[in-house]
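Asks: Got a sequence here, can you build the structure:
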Amino acid sequence: MNAAVVRASGEPPAGGTKKTERPLVVGVDGSEPSLRAADWAADEAVLRGVPLRVVYASLWERYEGTALAGEHKPSEEVRADDIVAVAARRVLKRHPDLEVSAEILAEEPEYALVREGRDASALVLGTRGRSGFVEMLLGSVSLAVAAYADCPVIVLRGGHDNHVGDATAHRVVVGVDESGKDSAAMRFAVEEARLRRAPLDAVRAWRCPAHESVDHPLLAGEPARLHEEQAVETLDEALKNAPADVDVHRRTVEGPARHVLLGASRGAGLLVVGARRRPGRLGLQLGRVAHGVLHHAACPVAVVPEPA
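Replies: Now for the predicted structure:
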C-alpha cells in the first residue's frame, strides 16, 4: 500500500533514509485517542533517537474493492490516506526534525500491528479505537497486540496527557516478579527512566498465605516478616545491575500485585510490566497482572515480552 518517508517539507529525504535504528511504530485510526498516541509516540521517538512509523490498518478492500484503472480511489482508501496524512503532519509540527514514515495496510489491525512489531523498537497504541465496543475498558486491538507482539507495547490509558515528560515529570514504575532476575521489563524500565531523567520505582508486591498464619501471639508476625524479607531480596536481585545514573527507589508492598501496581500507577508517567510468552499456549499471552493494569492503570502501560 501507500508508504512514504516525510519531513517537515513533506518531501522524502534525498537518497532515502540513512537511519538504521529500529523505528517506533504507532497505530492510528483517525480517532482522537490515536492522534494523542501519535503525539506521545513522537516525543518517545525523539527521546530514543529513532524514526517514527505511522501505520493505519483496515480491511477496506474487502468491502469496497480496489479501484479500476482510471477510476477514483474507493472512499475508504481516501479516508485512510487522510488519516495517515493528518497524523504525520501533526507529529511533524510537533517535532519538525523527526523522521516520519507512514503506511496504509489493507489488513486486520491486530495482525498488521503484531507483524510491524517484529522490526520495531516498540509499538504505541491508544486505549481504544473506532469500533462500536465503546463500553470496553480496553479496545480489542490494543489488548491483542499487547498479548502477541514481539516488542514492547505501550498502551496510552484514557487519562494520560500527550507528552512523554521531562526531568520534573513523572516516575517510571516497574513491577518486579518472583524470579528476581534482570528481566527484559526491568531493562526497558531502566532505559525509560534514564531517557526521561526520571526516578525509577521498582515495586515488589508480596503476600503472606493464610495457611501460614499462626495462633501464638509471639509468633504472629513471623510469617509476614519472612515474606517481606524475601520480597526485599527479590528486589535486590532484580536491581543488582541497575546503573548508578538512574535514581532507583525500592518498594515492597503487601497485597495482590495487580492492586499494588494500580496504586503505584497514580501520578506515574509510565508503568512497566513483563508478559511471559509461552509457545504452544492458546489464548491471550498475558498474565492476570498485565491484563489487569492494561484495563485499569492511571498512566500509560508498557507490556514487555519476557522469554518463557
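Asks: Going by C-alpha atoms from here, please, whenever you check contacts or count neighbours.
Replies: Noted.
Asks: now what about stretch 266-283, what contacts it?
Replies: Contacts with stretch 266-283, where a contact means CA atoms under 8 Å, 6 or more residues apart in numbering, come from 147-148, 164-165, 169-176, 183-186, 188-189, 265, 285-287, 290, 297-308.
Asks: To compare against the first, here's the next sequence to fold:
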Amino acid sequence: MDLPIVVGVDGSEPSVRAVDWAADEAALRGAPLRLVYGSLWDRYEGALLAQELHKPLEEVMARDVVGAAEERARCHRPEVKVTTEVLPEEPEHGLVRESGSALALVLGCRGRSGMAEALLGSVSLAVAGHAHCPVIVLRDSHDDQARTGVRGRIALGVGEQPAGSAAVRFAVEEARLRGVPLEAVRAWWQPAHATTGHREPARLQRQEALELLEEALRDAPAGLEVDRRTVEGHARDALIAVSREADLLVVGARRGHGHFGPRLGRVARAVLHHAACPVAVVPEPA
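Replies: Down below sits the predicted model:
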C-alpha cells in the first residue's frame, strides 16, 4: 500500500494553499493524497446554512470543508488519487495519529495580522513537534508550489546527524525529484577566547563544519548537484537567511520529551516561525 501525503484542512485560505502544495507533492512522488479535517477546529461561516438544512453545524461544516478541498485537489492535480476523512477530535491529536501511516504531512498556518504572520499557529507547532513523519508547514507568505518552485533549490540544515539521516534523505529526494540543486548549510562558532590575530581556532571550527557536511552527504547520488556552505554564527540565523533563496528548507528534529511526548528543539522552532519558505521538519530517531 502506497503511503499518502496527508494535508490538514479547515476551510481557511492557508489550508487551501496547503492543499495545492500537497497535491503537487503527491504528483511529484506518485503518491495518493489524503485530506483530513479535524471536526473540532475553529468554526467558520456555516451556521445559517446548518439551520436551513436542519442538520448539526458540525456535519455541514465537515461536508463543506472536505468537499471543497477535494474538488480543489482534483482540479489542481487530476492524476492524483484523493481520499478524505473527518476526524471527530482535536486536529493536533488526529493529525499526529495520521502521521504514523503517512509519507509526509502538510499544514497551512494562519496569519491574520503582521504579528500573527511572524508567529506560528498552535496546531502547526504541536503537530510539527510530535508527528512521526516529515511535516511541511506553509505560512501565509510562502509560495504554494511544490513541483515548480520559484527559486529552484532545496536547502538543508545540517546538524549533528550522521550520513543517511532522515532529514538528509528527505532533502536529497526532494532535490532529486524536482531536478534542482541541494544547498547544505552548517553553522559554526568561533571560540569566545579567539581574537582577530589568532584565527587558528576559527579555522579548525570551520574545517570541522566542512567535515560534518561531507559526512552527512557522503551517500548523496552522484548526479545530484550539492552546494556545501559553512556559515559563522547561530544556526537559526543561517537557516533563516538561506530560506530566502530556497523553495523548501529541511531540518531534522532530534526531539526532547515534554508532557505530550517529544518536542522541537530551538533551531527547528525558530525556522518554523521565521523562515521565508515552507519548512519540512523531519523526525530523527532518538
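Asks: returning to that earlier point: just the contacts of stretch 266-283 of the first structure: which are in strands?
Replies: Among the contacts of stretch 266-283 of the first structure, the residues falling in strands (DSSP state E) are Arg171, Val172, Val173, Val174, Gly175, Val301, Ala302, Val303, Val304, Pro305, Glu306.
Asks: residue contacts, the aligned residue in the second structure for the first one?
Replies: By that I understand Arg171 of the first structure. The pairwise alignment with the second structure assigns Arg171 of the first structure to Arg153, based on TM-score structural alignment. Counting by CA under 8 Å, 6+ apart, Arg153 of the second structure touches Ala175, Val180, Pro181, Leu182, Glu183, Glu245, Ala246, Asp247, Leu248.
Asks: Please repeat the previous calculation with a cut-off of 6 Å.
Replies: For Arg153 of the second structure, the contact set (CA atoms under 6 Å, 6 or more residues apart in numbering) comprises Val180, Pro181, Leu182, Ala246, Asp247.
Asks: now do Trp40 of the first structure
Replies: Asn162, His163, Val164.
Asks: out of those, who has the most neighbours?
Replies: Compared across the contacts of Trp40 of the first structure, Val164 has the highest neighbour count, 19 neighbours, by other CA atoms under 10 Å.
Asks: what's the neighbour count on the nearest residue to Glu77 of the first structure once chain neighbours are set aside?
Replies: Closest residue to Glu77 of the first structure apart from its sequence neighbours, by CA to CA, 6 or more residues apart in numbering: Trp60 at 7.2 Å. Applying other CA under 10 Å, we find 18 other residues in the vicinity of Trp60 of the first structure.
Asks: Leu210 of the second structure now?
Replies: Neighbours around Leu210 of the second structure, by other CA under 10 Å: 19.
Asks: Map it onto the first structure.
Replies: So Leu210 of the second structure corresponds to Val232, using TM-score structural alignment.
Asks: Helix, strand, or coil at its match?
Replies: Using DSSP: H, G, I helix; E, B strand; the rest coil, the structure places Val232 of the first structure in helix.
Asks: show me what contacts it?
Replies: Taking CA under 6 Å, 6+ apart, one finds nothing in contact with Val232 of the first structure.
Asks: residues contacting the counterpart of Gly164 of the second structure in the first structure?
Replies: Here Gly164 of the second structure is matched to Asp182 in the first structure, going by TM-score structural alignment. Contacts of Asp182 of the first structure were listed using CA under 6 Å, 6+ apart, and they are Ala238.
Asks: what about Asp182 of the first structure, distance to Asp236 of the first structure?
Replies: Here Asp182 of the first structure is placed at a distance of 10 Å from Asp236 of the first structure (CA to CA, to the nearest Å).
Asks: Quick check: Lys73 of the first structure is in a strand.
Replies: No. With three-state DSSP as the criterion, Lys73 of the first structure is located in coil rather than a strand.
Asks: what residue of the second structure matches up with it?
Replies: Under TM-score structural alignment, Lys73 of the first structure pairs with Lys55 in the second structure.
Asks: what about its match, neighbour count?
Replies: 12.
Asks: Kindly report the same for the one 3 residues further on.
Replies: If you count neighbours by other CA under 10 Å, Glu58 of the second structure ends up with 17.
Asks: related to what we said a few turns ago, what separates the match of Lys73 of the first structure from Asp20 of the second structure, distance-wise?
Replies: Counting by CA to CA - Lys55 of the second structure and Asp20 of the second structure are separated by 30 Å.
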